[in-house]
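Visitor: any chance you can model this:
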Amino acid sequence: MKKIALFLLGIACLFAVTACGSDPVQDELVTYLNEGIQPLVEQESKITALYDSVTGNNYKDDATLYYTLKDEIIPQYSDYISKIESIQTTTPEVREIHETLIKAANTQNSAFVTTLSALEAQDYAKAEEANTKLSEGRKLFRDYQSNLSSLASEHDVTIKKAQE
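Guide: This is a model prediction of the structure:
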């Protein structure tokens, strides 16, 4: 009986040492990436591809851009933002990075809405405002990716790129 008690005490001490040595940021970051962000990557990629299909070199006309924004991109992106905002984080380090993602997504969505408004009003100043918001959104996404990579490196988390 004494040997069993000592064995159980030894196991309890082992678990306590492991728990004390664990890294809550690392644990949350792994969960955040695998369970929070990864399921949304495909949705965001599809929305971005849809936007790219009606802008830049793929621009056809204002009506195509308008209706694609109004009927597809903005509703889908609003759903994407809702999913991002529903991700819960507990550590300040992961929360700070996640807040940057939320701000980036909301800035990009605001750019989409401003573009729609510019098209409705045929207002070039609003179009410039939308372009500025798009630039701000891209910068925030770059900040998010950079800060996420740094935090992952600091806490020995490897981020694997999605296979294309």
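
Visitor: for the rest of this, base every contact and every neighbour count on C-alpha atoms.
Guide: Fine.

Visitor: could I get the contacting residues of the residue most central in space within the chain?
Guide: In the chain, the centroid-proximal residue (C-alpha atoms, centre = their mean) is Leu101; its distance is 4.7 Å. For Leu101, the contacting residues are Leu140, Phe141, Tyr144, by C-alpha atoms under 8 Å, 6 or more residues apart in numbering.

Visitor: ok, it to Cys20 distance?
Guide: Using C-alpha to C-alpha, to the nearest Å, we find Leu101 at a distance of 30 Å from Cys20.

Visitor: to compare against the first, here's another:
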Amino acid sequence: MRFVLIAVMAFVLALTAGCGSDPVAEDIKSYVPKIQEILPLANEAQNAFLKGGSSDEERLKAIDSIVVPKYKEFISKLEQIRPQTKELRDLHEVYIKSANKEYSAYSQINSVSVLTNIGHINDALAESRAEMRKYNDGVAELLKQHGLKIVPPSTK
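Guide: Predicted structure coming up:
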């Protein structure tokens, strides 16, 4: 989930057109910092999932104690973000849908479910990635349509 999103959200958006004349552009500029603020929760959950541990028991403990709670908190904060424009609101709903699918997959992982539901879990994660690609493509298109470009943040 964090593939392109992290790359996009790790940058600062800069207007290439006039200031204040485009409500969608202004909404995007307001939206990005809100996403950046909560993204560390998702990253922490995903990193804990990927690192897991050296044994099944350690991996399951990481999922129960870090991955699921952090991702639940991330989704809670993600759902509190309310873009003002329909264009961004629609894309944000795609993001929420993707995050919920990923959370559902993480939540289903336990010693029993891994053995019986691995196909379903993998499908849910694949669906989440597909939704995230849709979100990323939509954000890229909105940036293009509204004269925004991505510029690396200052390293001062």
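
Visitor: one step back: the residue nearest to the centre of structure 1 matches what in structure 2?
Guide: Using TM-score structural alignment, the partner of Leu101 of structure 1 in structure 2 is Tyr95.

Visitor: wasn't its match part of a helix?
Guide: Yes: residue state for Tyr95 of structure 2 (DSSP: H, G, I helix; E, B strand; the rest coil) corresponds to a helix.

Visitor: which one of the contacts of Leu101 of structure 1 is nearest His155 of structure 1?
Guide: Of all the contacts of Leu101 of structure 1, His155 of structure 1 sits closest to Tyr144, with 16.4 Å by C-alpha to C-alpha.

Visitor: quick check: that closest one vs Asp79 of structure 1, distance?
Guide: 20 Å.

Visitor: with neighbour count and distance to Ala162 of structure 1 added, can I get the contacts of Leu101 of structure 1 in CSV?
Guide: Shown next, in CSV, are these (neighbours: other C-alpha atoms under 10 Å; distance: C-alpha to C-alpha, whole Å):
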residue, neighbour count, distance to Ala162 of structure 1
Leu140, 20, 21
Phe141, 20, 17
Tyr144, 21, 17
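
Visitor: just the ones of these in helices?
Guide: Of the contacts of Leu101 of structure 1, the ones assigned to helices by DSSP state H are Leu140, Phe141, Tyr144.

Visitor: was I right about Leu60 of structure 2 contacting Tyr106?
Guide: No: using C-alpha atoms under 8 Å, Leu60 of structure 2 makes no contact with Tyr106, being 10.1 Å away.
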